[in-house]
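A.B. asks: Below: sequence and its predicted model.
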Amino acid sequence: MSFVDEVYSLYRDQLNDDEDDAVAIVLSILEEQSREHVLQMIEQMTDDEVVQMVGVYLVEMLKMKMMQDGKLPSFRGTPTSSQVH
């Protein structure tokens, strides 16, 4: 079972039709993790999962930069630079 499956199983009843729920849960989980533990989780991922993770990260960071430059409207629930590094 992947980490995502485990998190979904644990928080399934708390996830509604608002993606802010997922963002809050993920940020809460990550705040509790050490860098070493996060790297251990990444080591357990398949190559495809790592590429997908980095791809999602890059897209979100580019969207954030575009919002900062006024090229995209800022939306409620969008993580701020202090939440996402």
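C.D. replies: Structure's in. What do you need?

A.B. asks: contacts and neighbour counts: CA atoms only from here.
C.D. replies: Fine.

A.B. asks: Residue 82 versus the residue sitting furthest away from the middle of the chain, what's the distance?
C.D. replies: Within the chain, the residue lying farthest from the chain centre (Cα atoms, centre = their mean) is residue 70, at 23.0 Å. Between residue 70 and residue 82 the distance is 19 Å, computed by Cα to Cα, to the nearest Å.

A.B. asks: And residue 30, by the same measure?
C.D. replies: Applying Cα to Cα to residue 30 and residue 82 gives a distance of 13 Å.

A.B. asks: here's the one I want to compare it with:
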Amino acid sequence: MSFVDEVYQLYRDQLKDDEDDAVAIVLNILEDQTRENVMQLIEQMNEDEVVQMMGVYLVEMIKMKMAQDGKLPQLRNHNSTQRFH
């Protein structure tokens, strides 16, 4: 079972119809992790998961940069933009 599956199973009853729930859970989990912990999780991923993770990261970071340049409407503030750049 992947880490994502484990997290989802653990928190599935707390996730409602709003993506803010997922963001809050992820930020809470990451807040307690060291770089070494995160790298261990990445090492356990298969190649497709690593590529997918990087794809999602790059898309979100580019969207954030585009919003900063006024090319997109301002993104909703999840406090994630301040933690991840």
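C.D. replies: That came through, no problem. Remember, it's a predicted structure, so these values are computed and weren't measured experimentally.

A.B. asks: quick one: TM-score?
C.D. replies: The TM-score (TM-score structural alignment, normalised by the length of the first structure) is 0.93; 85 aligned residues with a Cα RMSD of 1.3 Å.

A.B. asks: sorry, back to before: mind checking which of residue 30 and residue 82 of the first structure has more residues around it?
C.D. replies: Between residue 30 of the first structure and residue 82, residue 30 has the larger neighbour count (other Cα atoms under 10 Å), namely 13 against 6.

A.B. asks: what's whichever helix or strand the more buried one is part of aligned against in the second structure?
C.D. replies: Using DSSP states H and E, the element containing residue 30 of the first structure is helix 19-31. Matched against the second structure by TM-score structural alignment, helix 19-31 of the first structure falls on residues 19-31.

A.B. asks: Average offset of that stretch relative to the first structure?
C.D. replies: Compared with the first structure after the fit, stretch 19-31 of the second structure shows a mean deviation of 0.4 Å (mean Cα distance after the TM-score superposition for the first structure).

A.B. asks: Buried residues, that stretch. List them.
C.D. replies: 22, 25 (16 or more other Cα atoms under 10 Å).

A.B. asks: can you check stretch 47-64 of the second structure too?
C.D. replies: Applying 16+ other Cα under 10 Å to stretch 47-64 of the second structure flags 63, 64 as buried.

A.B. asks: which stretches of the second structure form helices?
C.D. replies: According to DSSP state H, the second structure carries its helices in the segments 3-11, 19-31, 35-44, 47-68, 80-83.

A.B. asks: Dump the ones you listed into JSON lines; add distance to residue 74 of the second structure as well.
C.D. replies: Below are the helices of the second structure laid out as JSON lines (distance: least, Cα to Cα, whole Å):
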{"stretch": "helix 3-11", "distance to residue 74 of the second structure": "28"}
{"stretch": "helix 19-31", "distance to residue 74 of the second structure": "16"}
{"stretch": "helix 35-44", "distance to residue 74 of the second structure": "29"}
{"stretch": "helix 47-68", "distance to residue 74 of the second structure": "5"}
{"stretch": "helix 80-83", "distance to residue 74 of the second structure": "11"}
